[in-house]
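[1] Sharing a model that was predicted from the sequence below.
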Amino acid sequence: MKLQYIKAIGLIGMSFMMFSCTKKVLEKSPVSSFSAQDFYKTPSDAQAGVYGIYDAAQSVFRMNFAYWGEGRADNVKTAQSGEGLVLMQNNLNETASSANWAALYSMISRANFAVKYIPGVYGNEGGGAQLIGQARALRALAYFYLVRIWGDVPLITEPYTSTEQDIFVTKTKKELVLDQIEEDLKFAAANCVAKFNNSNDRIMFTSGGANALLTHVYMWRKKYSEALATSELVLNNSLYGLVSSMDDWSKIFTTSYSKESIFEVGYNDTETNSLRVLYAIGSYAIYTPSEKFKSSYEAGDKRISYLYDTTLVEPKAIWKFLGKGVSDEVSTPSKQNIVLLRLADIMLLRAEALNAIGGADNISKALELLNKIRKRAGVPEFASDTEAIEKYGDLESAILHERSVELAFEGHRWFDLVRTGKAISTMGPINGLSDERNLVWPIFIDVLNKNPNMVQNEYYR
């Protein structure tokens, strides 16, 4: 059933406009007097409240998933002015649209209301635990983007319900934010359902989705043993499996709801996104494949012809999300889902973790995972880590190369470069990136102007 949660948005839209106030708090606006407790009366209200968080996620990721995850990295280029060029040239400033965290905090605000008030709906029955699990997973998702993009950020886990609360928030150390993210995801993994037995398995958080996101968090924090534990749970989950053919690989993105998908942000004809604007409107596409990216594929890689028109010296579109041979000139909004987590992604993270821990057995297991992805793509498997080292310098680089090509344009590349300490060495020759303090985004000007306690990130002062 396509996007069940969108059906509930009309029921709660006006309510959340009234009490979703974290965004306003961060911008020094009055706190609403609306009582969320009056909204959360029945299990249907609780479900609708969680749907509202997914609705907020649609707004968060409709375009920014690419700005945040690809725009500052080496796989894309742009011939356009505007935000895409600002990011590619590393000319970020406090007016950049991608520097505005308001939509993420709106998503967090809705989650905070759900976490606080859903228990009162169910009393001591515990029936709301799986809904609270989803709310906490979505809150963790928002905070994980915040901490990776801005570093230290305000940590708000209680809803704003009174004018007596302090609205001039300050930053929290990023490690403390990451601690909260872990806590939320552990709760979600323990309390979310294993499966919904319908398409919601891909567009709503299950225990598998929580473990997949937790794997990303552990890899960001270099907690490799913990990442092995959560990734094993994902790989052993019968809900997920690698697709075998390239046509099916393409459908992960163009048709959605693939067995390889773990979590997607759902869209439809009404709730649309900007994939076509980002990747496919002819000479007006914001991003096209970079020269470096086009030269990075190994001979015979079956993925490349599904990503862009290889017959053109200068491809005008990225086909991955919109389909092989998509018309370059159609400017209608896109309804394809945005895939944030999938099995190949988690397999390659697990391979990284195994390699980082080391030992002959772990290296062998890492190669096995890497080779499964390479085999599907039609490129030669590595007979040993020596072959990977000869080709890419070390096994970690071989795995990161595979992530670059397998997960191309899905919003992972910049975070992979930062996470592995390769952002400056990779991007320095391209756009002059040279300062560790420049890895985070600036804080948006409206936040600075309206909150006297908010301090600009050091590099941008």
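    Perfect, I can see it now.
[2] hey, let's count contacts and neighbours off CA atoms from now on
    Will do.
[3] what residues are up against Val265?
    Neighbour list for Val265: 54, 57-58, 61, 203, 337-340 [criterion: CA atoms under 8 Å, 6 or more residues apart in numbering].
[4] for comparison:
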Amino acid sequence: MQKLPQVLEKDIRYNEQNMKVDIASVRFLRALAYFYIARIWGDAPLISDVVDNDFNNRQRESQARILDFVQQELVAAAAALPWNYNGQQPEYLGVYYDQGGSFWQSRIASKAACYAMLAHLNAWRGDYASCESYARLVYENTSLGNYTFAATASLTTETAGVFGGQNNGVIFALTADANFQESAAKGHLEDWTLSTPLVDKTTPDIFIPADSILQIFSEPNDQRFAISQSGAVTGDYFRNFTNPVPMFSKIKARSFTQEPLYNDFQSAIVITRYEDIVLLRAEALYYLNDISNAVVYLNTIRTRRGLTEFDTQTGGNVLTAILKERQRELLGEGHRWFDLLRNQRADLYSGLSKDQIQAGAALWPLAQSTLINNPSLQQNSFWK
């Protein structure tokens, strides 16, 4: 960020429009990284300048200070970024780095990506009025951002679907495209979750037990996964359900690199997609005591996945229903733990008591190597 003005000065091919958008993109990525750091470890060193290798002994800033910084950066980035890169947005006119708008779809920072993360940030802080405001911006500008609801089939399609990365259902993802040599045999979720017949592995390394799957997908006709009274399975979130170890097959973006077939994986890490923000808006409306509209947005997702509309008279607690729908829709995408913490429900599912969570058990411990590299840091209190 601090060097780009020198590029502008010395490279006639570079221009101020590019520099403005590039700096905003970096601010978005830095804010995204710090949002995860603050939620996972709490307090952390906050580095916002050129460090010249002197950062090892920086002390931790408070989580609140880091979240303030994240908010500041996302607001600044949103002001400079276009909704999409079709070359017709006032923030960026023309072709961005010689590629059309479809090339950049969901794989680069945008206004929608900033507003989506601002919605999550404010939900995490308990400011649901701001959360709803930012989620509404995402919801009301789908045509500008060129994102929409994902078809159920695209949630489990191997390469052209949501987890291929470039999909109109995705607002922002970190891609791993085999066309650019970004795929890998290790390090992707599929390396742990897939088994035969998709990969040469008898049982997956990690899995969801069958009884838990039935508790999560407990309603009939769910297009993502359902099992009838006769035992017939529909939906492609899971395969081998009758085996002792079911396979989580929702995410399976494979690329075949040679004969005999050798699997590389190229699934994107989907940071946020449209359904995530619609359900987050439902959560915000619940906390703002607008229950009727919260149910409207909840049902927007339910009916698209084959479920009946939620009935406030017979369906139980609305917030519980919203969180369960987030669990079903976003399964495997890294949201559930933060959803539970944000809503003070982690003790119901994690084995941690409320007292342990209050004492800091929900924060990860710092690695020993980190403590050695930076003596100014102290271990998180619960893990000392």
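    The structure has been received and is ready for your questions. For clarity, every value in this text was computed on a predicted model and none was experimentally measured.
[5] How alike are these chains, TM-score-wise?
    Laid over one another, the chains give 0.80 as their TM-score (TM-score structural alignment, normalised by the length of the second structure), with 331 aligned residues with a CA RMSD of 2.4 Å.
[6] which of the contacts of Val265 of the first structure show up in the second structure as well?
    With the contact criterion set to both residues aligned by TM-score structural alignment, their matches' CA atoms under 8 Å, the contacts of Val265 of the first structure that also touch in the second structure are 203, 337-340.
[7] who's in contact with the residue nearest to Ala153 of the second structure when sequence neighbours are not counted?
    Ranked by CA to CA, 6 or more residues apart in numbering and with sequence neighbours excluded, the top spatial neighbour of Ala153 of the second structure is Gly161, at 7.8 Å. By CA under 8 Å, 6+ apart, the residues touching Gly161 of the second structure are 153-155, 167.
[8] For the contacts of Val265 of the first structure, could you give me a markdown table that also reports secondary structure?
    Output for those, formatted as a markdown table (DSSP: H, G, I helix; E, B strand; the rest coil):
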| residue | secondary structure |
| --- | --- |
| Tyr54 | helix |
| Ala57 | helix |
| Gln58 | helix |
| Phe61 | helix |
| Ile203 | helix |
| Asn337 | coil |
| Ile338 | strand |
| Val339 | strand |
| Leu340 | strand |
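[9] Just give the closest residue to Phe65 of the first structure, not the sequence neighbours.
    Nearest residue to Phe65 of the first structure, sequence neighbours excluded (CA to CA, 6+ apart): Gly411, at 5.6 Å.
[10] That neighbour and Gly69 touch, don't they?
    Yes. Gly411 of the first structure is within contact range of Gly69, at 3.9 Å (criterion: CA atoms under 8 Å).
[11] With adjacent residues omitted, what lies nearest to Trp220 of the first structure?
    That would be Arg419: by CA to CA, 6+ apart, it lies 5.6 Å from Trp220 of the first structure.
[12] Which position in the second structure pairs with that neighbour?
    Aligned counterpart of Arg419 of the first structure in the second structure: Arg342 (TM-score structural alignment).
[13] Give the equivalent position in the second structure for Leu176 of the first structure.
    Checking TM-score structural alignment: Leu176 of the first structure goes with Arg65.
[14] need the strands for the stretch 201-350 of the first structure, in chain order.
    Along the stretch 201-350 of the first structure, counting by DSSP state E, counting those that start in this stretch, strands occupy 261-265, 288-289, 338-342.
[15] show me the contacts for Pro452 of the first structure.
    Pro452 of the first structure sits in contact with Phe168, where contact means CA under 8 Å, 6+ apart.
[16] if we can go back for a sec, the residue nearest to Trp220 of the first structure is in contact with Tyr218, isn't it?
    No. Arg419 of the first structure is beyond contact range of Tyr218, at 10.8 Å (criterion: CA under 8 Å).
[17] Who has more neighbours out of these two?
    Using other CA atoms under 10 Å, the more surrounded residue of Arg419 of the first structure and Tyr218 is Tyr218, with 20 against 15.
[18] so what's the alignment partner in the second structure of the more buried one up against?
    Here Tyr218 of the first structure is matched to Asn122 in the second structure, going by TM-score structural alignment. Applying CA under 8 Å, 6+ apart, we find Asn122 of the second structure in contact with 128, 130-131.
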